[in-house]
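Novice: Sequence first, predicted coordinates after that:
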Amino acid sequence: MDIFEENQDSELLTEIAVAYYQHEQTQEEIAKRFNISRIKVGRLLKKARAEGIVEINVKYHPIFSSRIEQQFLQHFNLKRALIAVDHQDETEQRQQVASLVTNYLSTLLKNGMTVAVGQGRNVAAVASHIGVFPEKQCKFISGIGGTLRDGEFIDADHISRNLARKFNAASETLYAPAYVENRETKHVFMQNRVIKETLDRARKADIALVGLGDMNENSYMVQLGWFTPQEITDASINQGVVGDIAGYGFFNLQGHSVDTVMNDRVIGLSIEELKQIPCVIAIASENTKAMAILGALRSGVIDVIATSASNARTVLNLLKNQP
C-alpha cells in the first residue's frame, strides 16, 4: 500500500469512527452511507480502535468502583484496587485493565524511580496501551530473563523497552534466559556478574509491574515448554498451588509460597524479593483467575491489584465462603 492509499484508508476509518461514536449513527446507517456491508463497518470500527484512531476508556460509576475498592481495602493490605468494566472479549478486557494501570502508573512515577518489569500478556498490554505519557527521568528494568513466543512479544525486555519509549525513559536488559533446564544451569547463570548486577538493581526498584497466572494446563508457560501439563497438574492437585506471581513464584490459596520443581528453572526476582519492593502492581484480567488473585492478595506481596469487576466480585464471594 502506498502513502496515498494509506491516507485514504486512514481518512475512511476516521470518518466512520466519527459517524459512529460522535454522531451516534448506527452501523446500518453507516453501511448505507458508504455503500459497504454492515459487517465491514464493524471490522473497520475495530481497526480504528486497534490503530489508535479511537481510544475508548469505559469506567464504572465512581460510587460503584469505590465500593468494590473499599471492600478490597478492608480485607487486604492494599494501596489501591483498580477495577475495570467487564468485557466478554478477552483482548478487550485486557485492554480495559491495562488502561487503568497505565493511568495509575503515570501518576505514580517520579523522576529517579526504577520499575522492575515482569512478563506476560497483561503486562505487555500496559506497554502497548495507546495514549499520551508524561516524560519521566526513570528506568524500566527486566525483573526476569528473556523468552520467545511466536507472534507475541510478552518477554520482560520487550515490555521494558516499550514502556521506556512511552515515558522517554531508560531501559535495562537482564541478559539471561527466563527458563533453564535445571537447578545447576540456573546456578551458573546467577553467578554471572552482569546478571547479578542487573538483578541487584531490580531488587532495589521502587515499583514492580507483574502479572498473575493461574494453574492452567494451557497456560503460556506450558506452551513455551517451560513446564509440562503434568507438572502443572501435580503442583495444583498435590501441592495446592492456585497461581503464580510474575510467571514463576507459586503460592496456595492461603497465600503461602509453595516450593515446586518449577522454582529452580527460572531466572528472575523471587516472591520474597518482590515483597521488598515498595509498590508491587499485579495485573490479572482473565476471568479464570479469581482463585489466583485471592491467593496472591493473601501473600502480602501485592500492593495494587488490577482486574475486572467480575473477578473482583468472585474474590469477594470466595472470601464469604472461605475460612
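Specialist: Cool, the structure landed. Residues are numbered from 1 along each chain as shown.

Novice: From now on I want contacts and neighbour counts done on CA atoms only, so please keep to that.
Specialist: OK.

Novice: gap between residue 274 and residue 104?
Specialist: From residue 274 across to residue 104, the span is 19 Å (Cα to Cα, to the nearest Å).

Novice: Between those two, tell me which one has more neighbours.
Specialist: Between residue 274 and residue 104, residue 274 has the larger neighbour count (other Cα atoms under 10 Å), namely 26 against 15.

Novice: so that one sits in a helix?
Specialist: Yes - the assignment for residue 274 is a helix, going by DSSP: H, G, I helix; E, B strand; the rest coil.

Novice: I'd say it and residue 202 touch.
Specialist: No - counting by Cα atoms under 8 Å, residue 274 does not reach residue 202; the two are 9.3 Å apart.

Novice: where do the strands sit along the chain?
Specialist: 80-84, 114-117, 139-142, 170-172, 207-214, 241-245, 249-252, 279-284, 304-308 (DSSP state E).

Novice: out of these, nearest to residue 187?
Specialist: strand 249-252 (17.3 Å; Cα to Cα).

Novice: Out of the strands of the chain, the one nearest residue 298 is which?
Specialist: Comparing these by Cα to Cα, strand 249-252 comes nearest, at 9.4 Å.

Novice: Can you report how many residues lie near residue 146?
Specialist: 21.

Novice: before we move on, what about residue 276?
Specialist: Other residues close to residue 276 by other Cα under 10 Å number 14.

Novice: who's in contact with it?
Specialist: Neighbouring residues of residue 276 by Cα atoms under 8 Å, 6 or more residues apart in numbering: residue 203.

Novice: ok, it to residue 82 distance?
Specialist: Distance from residue 276 to residue 82, counting by Cα to Cα: 22 Å.

Novice: is it true that residue 279 touches residue 207?
Specialist: Yes - taking contacts as Cα under 8 Å, residue 279 lies within contact range of residue 207: 4.8 Å.

Novice: Quick check: residue 224 touching residue 149?
Specialist: Yes - using Cα under 8 Å, residue 224 is in contact with residue 149, at 6.8 Å.

Novice: put this beside the first:
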Amino acid sequence: MNIIPSDYESSRLISKILMMYYMEDKSQAEIGQELGLSTAKINRLLKQARNQGYVEINIHTPFQHLLTLEKELESVTGLKHAVVVPKLGDNPKALLQSVGKAAATFFLEHIRDGDIICMGGGVTLSAMVESIPADQKYSVTVVPASGGVQGRYDTNVNSLVADLAIKLGGRSLSLHAPAVTDSPRERENLLALRQIKEVLDLADHAQVALVGIGAVRPATASMFQFASLSQEDISAITENKQAVGEMLVHLIDRQGRPVNSVLNQRIVGLELEDLKKIPLTIGIAALQNKVTPIIAALKGGYLKVLITDEETAKEVLARFQTGIPD
C-alpha cells in the first residue's frame, strides 16, 4: 500500500515518540523538548497511537491470574466484586487469616460515616475482625444479623459486633437471643420483644452486611460446633438431602432457596430475602468444603461481594458454569 508523505511523516513521528516513551522511558516533557513539540501534542499523539492500535499493553504481575479469575467470577455469577486470595501454603488456618485480611481491606475501603453494619458470626468473620487496625475512626453502628450462638467468645456474633465497633470507633448493639430457639412459638415470643425488634430492624436497614457461608455436612461443621442444637436437630440437618449450606443459620438448597425445615422456622435473625435488599452484602468463605455452599449462596442472589481463596474460587467457577455436582 502506498503511503502519502503526510501519512508517512505522521506515522514515523508517532513511532519515534512511542520508542522514546515506552522503550527509552523518557517523560512526555523530555520527548517534547527533544522533538521541539509541546507536551500537550505528545500526549495527544500517544492517545492517537493507542486508539489506532499501535500499542498493546500486556501486564505480567505475579498475581495477574488472580485478577483474571476475579473478573471471570464477576462476569459468570453476577457478583459486583470478587476478591481472590492466593494459596501460599497448605496451612488452613493461615489461609483463613489471609482471607480475613483481604476482607478487612475491602471492607474498610467501602464503609462510610453513618453506615449501619450488620454481621453474622463464625471463624472467617472472626479472622476479618482480627485484621481490622484498632485506630479507625468511623461514625457507624454495628449490629448482629442473627442471635447469639454457643461456642468460643471470639466467634460469637455479639462478641464480634462489639470488637468490630470498638476498632472502628463506632457503637454496637447486642441481640440478646439465641440464634435458634427450641420451638417456633419461642421464636415468635422473642421477636415480639421491643429490644429484639429494634436490633433486627437496624439490621434490616443496614448499608453493609458481613456474612459467612457455612457447610452443613459433615456433623463436625462449624455450624454444629457453635449453634446450640440437639443431636436430633443435627441428624435432621445432615440427613436432609436438600440442604447444602447455611447463611445466618438459614439452610439453603443448591439453588439458594431456603429449605423447608423445622430449623428455619426457629431462627432469630435477618431473613434471607431481607439480606438481598442490603446494598453491599459481603460473603466471606474459604476452603474446599465451602464450594457447594458458596455456589448455592451465589445462585440465591444473596451476595454482592465474595471474598475467598484461589482454589475455592476456581472450583466455584468451574462448577457454576458446568453445573457439575459435588
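Specialist: Nice, I can see it. Note that the coordinates shown come from a computational prediction; the quantities given were computed from them, not determined experimentally.

Novice: Residue 303 of structure 1 and residue 80 touch, don't they?
Specialist: Yes - Residue 303 of structure 1 lies in contact with residue 80 (Cα under 8 Å); the separation is 7.0 Å.

Novice: residues shared between the contacts of these two?
Specialist: With Cα under 8 Å, 6+ apart as the test, residue 303 of structure 1 and residue 80 reach no residue in common.

Novice: Between residue 279 and residue 207 of structure 1, which has more neighbouring residues?
Specialist: Remark: of residue 279 of structure 1 and residue 207, residue 207 carries more neighbours, 24 against 21, as counted by other Cα under 10 Å.

Novice: Can you name the residues that contact the more buried one?
Specialist: By Cα under 8 Å, 6+ apart, the neighbours of residue 207 of structure 1 are 113-116, 277-281.

Novice: just to revisit the earlier point, name the residue in residue 303 and residue 80 of structure 1 with the higher neighbour count.
Specialist: Looking at residue 303 of structure 1 and residue 80 with other Cα under 10 Å, you find the greater number of neighbours at residue 303, namely 21 against 17.

Novice: That one -> structure 2?
Specialist: Using TM-score structural alignment, the equivalent of residue 303 of structure 1 in structure 2 is residue 304.

Novice: Wait, its match touches residue 278, no?
Specialist: No - the criterion here is Cα under 8 Å, and residue 304 of structure 2 misses it with residue 278 at 9.1 Å.

Novice: buried ones in stretch 78-88 of structure 2?
Specialist: 78-79, 81-87 (16 or more other Cα atoms under 10 Å).

Novice: same question, stretch 63-73 of structure 2
Specialist: Quick answer for stretch 63-73 of structure 2 (16+ other Cα under 10 Å): 66, 69-73.

Novice: for structure 2, what's the longest helix?
Specialist: As assigned by DSSP state H, the longest helix anywhere in structure 2 is helix 92-110.

Novice: Which elements pack onto that one?
Specialist: Using 3 or more Cα pairs under 8 Å, 6 or more residues apart in numbering; DSSP states H and E as the contact test, the elements touching helix 92-110 of structure 2 are strand 81-85, helix 123-131, strand 280-284, strand 305-309.

Novice: what's the matching range in structure 1 for stretch 96-104 of structure 2?
Specialist: Using TM-score structural alignment, stretch 96-104 of structure 2 lines up with residues 94-102 of structure 1.

Novice: mean shift between that stretch and structure 2?
Specialist: Aligned to structure 2 and superposed, stretch 94-102 of structure 1 gives a mean residue distance of 0.6 Å (mean Cα distance after the TM-score superposition for structure 1).

Novice: re earlier: what's the most distant pair in the buried residues of stretch 78-88 of structure 2?
Specialist: Of all pairs drawn from the buried residues of stretch 78-88 of structure 2, the greatest distance, 24.1 Å, lies between 78 and 87 (Cα to Cα).

Novice: Tell me the spatial nearest neighbour of residue 167 of structure 2, not counting adjacent residues.
Specialist: residue 134 (4.4 Å; Cα to Cα, 6 or more residues apart in numbering).

Novice: Do I have it right that the one you found meets residue 170?
Specialist: No - if you go by Cα under 8 Å, residue 134 of structure 2 and residue 170 don't touch, sitting 11.5 Å apart.

Novice: higher neighbour count, the two?
Specialist: Of the pair residue 134 of structure 2 and residue 170, residue 170 is the one with more neighbours under other Cα under 10 Å, namely 20 against 15.

Novice: sorry, back to before: the strands of structure 1 into CSV, with extra columns for distance to residue 157 of structure 1?
Specialist: Shown next, in CSV, are the strands of structure 1 (distance: least, Cα to Cα, whole Å):
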stretch, distance to residue 157 of structure 1
strand 80-84, 25
strand 114-117, 8
strand 139-142, 6
strand 170-172, 8
strand 207-214, 13
strand 241-245, 17
strand 249-252, 19
strand 279-284, 18
strand 304-308, 22
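
Novice: out of those, which comes closest to residue 182 of structure 1?
Specialist: Here strand 249-252 is closest among the strands of structure 1 (Cα to Cα), at 16.2 Å.

Novice: mean deviation of the closest one from structure 2?
Specialist: Using mean Cα distance after the TM-score superposition for structure 1, the mean distance for strand 249-252 of structure 1 is 1.5 Å.

Novice: so what does that strand touch, helix or strand wise?
Specialist: On a contact count with 3+ Cα pairs under 8 Å, 6+ apart, strand 249-252 of structure 1 meets strand 241-245, helix 290-298.

Novice: Residues in contact with it: which ones?
Specialist: Contacts of strand 249-252 of structure 1 (Cα under 8 Å, 6+ apart): 239-244, 257-260, 263, 270-271, 295-296, 299.
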